[in-house]
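Student: Take this sequence and fold it.
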Amino acid sequence: MCTPCCISQLACCCGSAACSLCCGCCPKIKQSTGTRFMYALYFLLVTSICVIMMLFPTVENEIRDHIPFYAEMCQNLNTGNCKALVGYSAVYKVCFGMACFFFVFSVFTFRVRTSTGWRAAIHNGFWFLKFLALLGCCAGGFFLPNQDTFLEVWRYVGATGGFIFLLIQLMLLVEFAHRWNKNWTSGIKYNKLWYAALALVTLMLFTVAVGALVFMSVYYTHHEACTLNKIFLGLNATLCLFVSLLAISPFIQKLQPTSGLLQSGVITVYVMYLTFSALSSKPIETVEKDGANVTVCKFPFNYGSEGDKKIVTGVGTVILFGCVLYSCLTSTTRRSSDALRVCRTTMPENERARCCFCCGDDGDDYEDEERKGGGQNVMYDEREGTVYSYSYFHFVFFLGSLYVMMTVTNWFHYEDAKLEKFLDDSWSVFWIKMASCWVCLLLYMWTLVAPMICPKRFEA
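Tutor: Coordinates of the predicted model:
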């Protein structure tokens, strides 16, 4: 019984067969979902390696103590220095390899319309061979010539791609908030406990947002300095309050009955995080006290070890993981695409409220299933055509690779850079992150007022 299952898994790794688990108790999985999950797994694996390179300064010592022939391997590097395996420059090189991997696949799968072609077969299978290709791309970054020039040029490419991905991330966040509210609202007419769950989660979100605002008001403002901090804290808090009231206003409720405080709560929490991230990236300010300059508006805990930047990097990485998993596990059918384009998406009649609504389908039923060796059911949902754009999918991961590089390295900052002192705690990083707050609020506000401005586009 195990032999057919093992053969099918071997075909999944080295051939074009669909990937499934050898477990009959596992739920059904669509071929498209399984493929996206595998690419997301590759992405998260490389991202985790980058985080380890940055968060643990002793990683070089651990590698030296546990990996044989470590010294010989270091001698073969262009730098001749084992420090090239960790730190900022290593993250840039690893992310360069991952970005190249996804960019090549984006070009390779351009205009693929059906899953029956050979390009689609490569996209949906050959996982072990693609894993080796990804490792080769990431390792190749350490052997590039003129690495100083490469790092200087690549950081600008990363900044551009990272900012574009940030916009996509904000769109996904807004779409996630609307879908969450719609799904749980659909269960209210069957069970009133869903209404209690909505109220509880909304209350928790706004409690976290208010707590973050109070924290920043106490520790990131000063009566003699930090004027910009006061202005932007007040401005962002006012804008969050405005969009919250707008979401429950009568004229918005008339056009979008499912609009509520849950969406605005999600957006408000994210804006507070972006505000904290911006304030922690701002150049330090000092005031004269008792004849000495005293640093003000700083993180109150472990400031000498840059505790605020570690929190920003950690939370940013978690948010990135969540966005990647959501974009891969959620459906990419017409209903989801319309949501991203801010079109009206009527709630389907068979919409069923569930806690893990991200993994649900869009009501599409597929009769073509295959059980291999008593294993997991695989639904081949792309026999009549692809349900998502392969090229766009890989391009988003290409941009995500650049965003990982910039987020983990705190945007522009890496070892031995000529502009390190200028870009560390810089105004450029501050304005990028502060502008992200306003873009997020504008995107959410547009999803609320768009039906009034463009009514024909939102006709059922």
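Student: drop to CA atoms for contacts and neighbour counts, all remaining ones
Tutor: Fine.
Student: what's the span of stretch 417-433, first residue to last?
Tutor: End-to-end distance for stretch 417-433, by CA to CA, to the nearest Å: 22 Å.
Student: That should have said stretch 414-433, apologies.
Tutor: End-to-end distance of stretch 414-433 (CA to CA): 18 Å.
Student: try stretch 253-270
Tutor: Comparing the first residue of stretch 253-270 with its last one, the separation is 23 Å (CA to CA).
Student: contacting residues around it?
Tutor: Outside of stretch 253-270, the residues within contact range by CA atoms under 8 Å, 6 or more residues apart in numbering are 173-174, 177-178, 180-182, 185, 198, 201-202, 205-206, 208-209, 240, 243-244, 247-248, 252, 440-441, 444, 448, 451-452.
Student: Please enumerate the strands of the stretch 201-350 of the chain.
Tutor: Using DSSP state E, counting those that start in this stretch, the strands of the stretch 201-350 of the chain run over residues 285-289, 292-296.
Student: packing partners for the first one?
Tutor: It stands for strand 285-289. Using 3 or more CA pairs under 8 Å, 6 or more residues apart in numbering; DSSP states H and E as the contact criterion, the elements in contact with strand 285-289 are strand 292-296.
Student: Please name every helix or strand in contact with the strand it packs on.
Tutor: strand 285-289.
Student: From residue 298, how far off is residue 421?
Tutor: Between residue 421 and residue 298 the computed distance is 18 Å (CA to CA).
Student: So which residue is dead centre in this structure?
Tutor: residue 320 (2.6 Å; CA atoms, centre = their mean).
Student: To check against the first, give me the structure of this:
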Amino acid sequence: MVGVKAPPRIPNSSLEPAQQWSSINSTLGRTILYQATCCCGPAPRTSCCYSGLPPVKESTSSRLLYTLLHVGASATCCLLLSRTVLDTLWGKDNCPIPTGSGAVYRVCAGTATFYLLQAVILINVNSSTSPRARLHNGFWLLKLLVLLGLCTAAFYIPDEHIFPAWHYVGICGGFAFILLQLVLITAFAHTWNKNWLTGAAQDWRWVGAVLLATLVFYSIAGTGAFLLFHHYTHPAGCLLNKALLILNLCFCGILSLLSITPCIRLKQPCSGPLQASIISCYIMYLTFSALSSRPPDRVLLRGQNRTICRPSMSKVGAQTLDTSLTILSAGIMYACVLFACNEASYLAEVFGPLWMVKVYSYEFQKPSICFCCPDNLSPDGGSSGEEAGSGAPQTPHRLSYSYSAFHFVFFLASLYVMVTLTNWFSYEGAELETTFTRGSWATFWVKIASCWTCVLLYLGLLLIPVCWPATGPSQPPRVIRRRCRRIHVSS
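Tutor: Model prediction:
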């Protein structure tokens, strides 16, 4: 997609700091001015009347604004779910609007409907000059009013009508989004590994980059495992935490060994420890997220009931509640949500509807530091080049990402945020303070299940090519070997 750009500018490193800050502030102001022109109408087609616009793509600014809308909706859900915030605003009086899980369900119902409607409207949009594409990139004031109207209308739905049906819709959407995240992280690791190994076959410096990145990720995973053992276990109990940590560490070791096994590397020459190190790091994150979401244990310690299995610097006394790690977990979780929303739409436009399969078979012609989404990425040998996006670099008005897929993933993300904030299956009485400090068993087991699903997904990625029966191109070599044997016997 061609965005609205200014003529390229050569940066001048000799500028004074005051001049640099002035340039940055001017660029930011012009960006806001450009988006302000799109509030009540479509985005401008050209930059003839906006020669001072910054070199920012229309697609990038649109994604940024949609992301800010989602962040604002999620922050509103957190505020309506927090008992501390509501008591500060309304005191002991009755709040005039529904709060708790009911408010979260209603706000997420409005945002999910908003994104789903746009996903349906923007199906099969292939050009940035299409009238429907201009609906995606403009009319921001109108879309904001529609979003607020949908959220407000949801507050008029009685509890007995919104909870039963919408709860199951949220559960299904949340699980679908988890699976999408797992596919994206394995594709991310696979693409990064194949990209840099392509460079390693051409230049020894890429070999050093691969080894350094592998060492960094394994160091992060090992440090994370040590910290989890230190903070989330206790000599007096926490047997479940210890068993899960040992089991997931064994999974990381098995996946790492399989990735360098000769029989697997024969079928997948690009398989290596780099992608295994990335997956191991993600497994440790999922383990941390699960352990920080479970309820603590209560044991009799030195004649007193103590709470354990919670972060503490002391291993002898009682473990005190520390919310910093759980807040960190929530922040990383939402960063993964935003990554999934943008990355899935990009891959859907480049590789077409079957991007989940095609992204693993893509072969890099040359390495790139931008290991995740190089600008010249296009699938080779696809039968439907226009649909798969092979013409993206050549077509002037080709979309840089799929608008429909972008909004559909945000629809799933809204449902995922909804069920995560309301403790998945046990949404009754959910509060923000208990969600991120005390946790629930439902959230704990959902995250453990997602961790093991990630292990199975990557294990299948390694083993399926090995177990797949040989067909097609593998038959001619067998015929040639038979002929060679016959010549040897006759001689």
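Student: Report the TM-score for the pair.
Tutor: Taking TM-score structural alignment, normalised by the length of structure 1 as the basis, the two superposed chains have a TM-score of 0.76; 425 aligned residues with a CA RMSD of 4.3 Å.
Student: What's residue 443 of structure 2 aligned with over in structure 1?
Tutor: If you follow residue 443 of structure 2 across to structure 1 using TM-score structural alignment, you land on residue 429.
Student: Report the secondary structure element holding that match.
Tutor: Secondary structure assigned from DSSP states H and E places residue 429 of structure 1 in helix 427-453.
Student: Against structure 2, what's the mean shift for that helix, could you check?
Tutor: Relative to the matching residues in structure 2, helix 427-453 of structure 1 has an average distance of 1.5 Å after the fit, by mean CA distance after the TM-score superposition for structure 1.
Student: who does that helix touch, helix- and strand-wise?
Tutor: Counting by 3+ CA pairs under 8 Å, 6+ apart, the packing neighbours recorded for helix 427-453 of structure 1 are helix 147-185, helix 227-247, helix 250-255, helix 261-281.
Student: mind putting these in JSON lines, distance to residue 39 of structure 1 and mean neighbour count included?
Tutor: Written out in JSON lines, the entries for those read as follows (distance: least, CA to CA, whole Å; neighbours: other CA atoms under 10 Å):
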{"stretch": "helix 147-185", "distance to residue 39 of structure 1": "17", "mean neighbour count": "19"}
{"stretch": "helix 227-247", "distance to residue 39 of structure 1": "35", "mean neighbour count": "17"}
{"stretch": "helix 250-255", "distance to residue 39 of structure 1": "38", "mean neighbour count": "15"}
{"stretch": "helix 261-281", "distance to residue 39 of structure 1": "26", "mean neighbour count": "24"}
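Student: Please convert these to a markdown table, extending it with distance to residue 109 of structure 1.
Tutor: Conversion of these to a markdown table gives the following (distance: least, CA to CA, whole Å):
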| stretch | distance to residue 109 of structure 1 |
| --- | --- |
| helix 147-185 | 20 |
| helix 227-247 | 40 |
| helix 250-255 | 39 |
| helix 261-281 | 34 |
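Student: To residue 460 of structure 1, which of those helices lies closest?
Tutor: Of all these, helix 250-255 sits nearest to residue 460 of structure 1, with 11.7 Å by CA to CA.
Student: residue range for that closest one in structure 2?
Tutor: Using TM-score structural alignment, the match for helix 250-255 of structure 1 in structure 2 runs over residues 262-267.
Student: how big's the offset between that stretch and structure 1?
Tutor: Overall, stretch 262-267 of structure 2 averages 1.9 Å from its counterpart (mean CA distance after the TM-score superposition for structure 1).
Student: to the chain's geometric centre, what's the distance from that stretch?
Tutor: 30 Å (CA atoms, centre = their mean, to the nearest Å).
Student: Stretch 195-203 of structure 2 too?
Tutor: Centroid displacement of stretch 195-203 of structure 2 relative to its chain, using CA atoms, centre = their mean, is 26 Å.
Student: I'd like the strands of the stretch 201-350 of structure 1 written out as TSV, with distance to residue 12 of structure 1 and mean neighbour count added.
Tutor: Rendered in TSV, the data for the strands of the stretch 201-350 of structure 1 read as follows (distance: least, CA to CA, whole Å; neighbours: other CA under 10 Å):
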stretch	distance to residue 12 of structure 1	mean neighbour count
strand 285-289	57	12
strand 292-296	57	12
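Student: Identify the residues contacting residue 151 of structure 2.
Tutor: Contact partners of residue 151 of structure 2, counting by CA under 8 Å, 6+ apart, are 106-111.
Student: Quick check: closest non-adjacent residue to the equivalent of it over in structure 1.
Tutor: Counting by TM-score structural alignment, residue 151 of structure 2 corresponds to residue 138 in structure 1. In space, not counting the residues next to it along the chain, residue 138 of structure 1 is nearest to residue 97; the distance is 4.0 Å by CA to CA, 6 or more residues apart in numbering.
Student: looking at this, residue 188 of structure 1 is in a helix?
Tutor: No - with DSSP: H, G, I helix; E, B strand; the rest coil as the criterion, residue 188 of structure 1 is assigned coil and is not in a helix.
Student: What's the separation between the alignment partner in structure 2 of it and residue 367 of structure 2?
Tutor: The pairwise alignment with structure 2 assigns residue 188 of structure 1 to residue 200, based on TM-score structural alignment. Separation of residue 200 of structure 2 from residue 367 of structure 2 (CA to CA) stands at 9 Å.
Student: Residue 229 of structure 1 contacts residue 279, correct?
Tutor: Yes - with contact defined as CA atoms under 8 Å, residue 229 of structure 1 and residue 279 form a contacting pair (7.1 Å).
Student: Perfect, that will be all.
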